[in-house]
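Participant: Sequence isn't available, so here's the structure alone:
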């Protein structure tokens, strides 16, 4: 839950609080597609995210009960991430959003490009 947030106005408010941000949906998608994943693997799969931001987003998802973090007592330590049942349910809810994005990606990109050209 976001800092200072104690109530929600609706279910969408709660969901956006948990999954809000550029990288969290991509983290969820990667963990769903690949199952239990080591940090380095996850970092390679989400190529544009910085290590610092990935760590921060994973910690937030873990705190919200969406991601499970398993640390193995080895040298060097091995850390693996997986979705909790709550995380799996959230990922399932994101599927229609991904379908919408696939369907309209070309239009979205064209609109953004036109806005960039107007601003230049």
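Facilitator: Alright, I've got the coordinates. Given the structure is predicted, the values throughout are model-derived calculations rather than measurements.

Participant: switch to C-alpha atoms for all contacts and neighbour counts from now on
Facilitator: OK.

Participant: can you map out the strands along the protein?
Facilitator: For the chain, applying DSSP state E gives strands covering 37-38, 67-72, 78-83.

Participant: Just put the ones you listed in TSV and tack on distance to residue 107 and mean neighbour count.
Facilitator: Putting these into TSV (distance: least, Cα to Cα, whole Å; neighbours: other Cα atoms under 10 Å) gives the following:
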stretch	distance to residue 107	mean neighbour count
strand 37-38	33	18
strand 67-72	33	16
strand 78-83	32	19
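
Participant: want to compare, so here's the second one:
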């Protein structure tokens, strides 16, 4: 449990997983454009870490220009319910903070 929580608590990590779950597979530039405020360096570091953890697959196509896309692995897809739960909680809290009844 501790290792999974440490993995997910890194900066931008759950957001990257969320975007790939909803929109993937995506090329690097497409992924970056969906994540306002993330730097290329941080996105690259996070993707490498997630790839190393077996949650994200990097697909390289030797073309001109080279194409690299990212998508969730089956292991990454196992986080679907967790990510959806976090989204539901975030929406509820946002509504509460805005004084809107759910």
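Facilitator: Okay, I see it. Computed from a predicted structure; not experimentally measured.

Participant: Send over the TM-score of the superposed chains.
Facilitator: The TM-score (TM-score structural alignment, normalised by the length of structure 2) is 0.87; 99 aligned residues with a Cα RMSD of 1.8 Å.

Participant: which residues sit against stretch 82-102 of structure 1?
Facilitator: By Cα atoms under 8 Å, 6 or more residues apart in numbering, the residues outside stretch 82-102 of structure 1 that reach it are 25, 28-29, 31-32, 35-37, 65-69.

Participant: Adding distance to residue 108 of structure 1 as columns, could you present those residues in JSON lines?
Facilitator: Shown next, in JSON lines, are the contacts of stretch 82-102 of structure 1 (distance: Cα to Cα, whole Å):
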{"residue": "25", "distance to residue 108 of structure 1": "18"}
{"residue": "28", "distance to residue 108 of structure 1": "22"}
{"residue": "29", "distance to residue 108 of structure 1": "21"}
{"residue": "31", "distance to residue 108 of structure 1": "26"}
{"residue": "32", "distance to residue 108 of structure 1": "25"}
{"residue": "35", "distance to residue 108 of structure 1": "30"}
{"residue": "36", "distance to residue 108 of structure 1": "32"}
{"residue": "37", "distance to residue 108 of structure 1": "31"}
{"residue": "65", "distance to residue 108 of structure 1": "32"}
{"residue": "66", "distance to residue 108 of structure 1": "29"}
{"residue": "67", "distance to residue 108 of structure 1": "30"}
{"residue": "68", "distance to residue 108 of structure 1": "34"}
{"residue": "69", "distance to residue 108 of structure 1": "35"}
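
Participant: Identify, from the residues you listed, the entry nearest to residue 49 of structure 1.
Facilitator: Nearest to residue 49 of structure 1 out of the contacts of stretch 82-102 of structure 1 is residue 25 (Cα to Cα; 12.4 Å).

Participant: residue in structure 2 matching that closest one?
Facilitator: The alignment partner of residue 25 of structure 1 in structure 2, by TM-score structural alignment, is residue 14.

Participant: What about the counterpart of residue 81 of structure 2 in structure 1, how many residues nearby?
Facilitator: Applying TM-score structural alignment, one finds that residue 81 of structure 2 aligns to residue 92 in structure 1. Per other Cα atoms under 10 Å, the neighbour tally for residue 92 of structure 1 reads 14.
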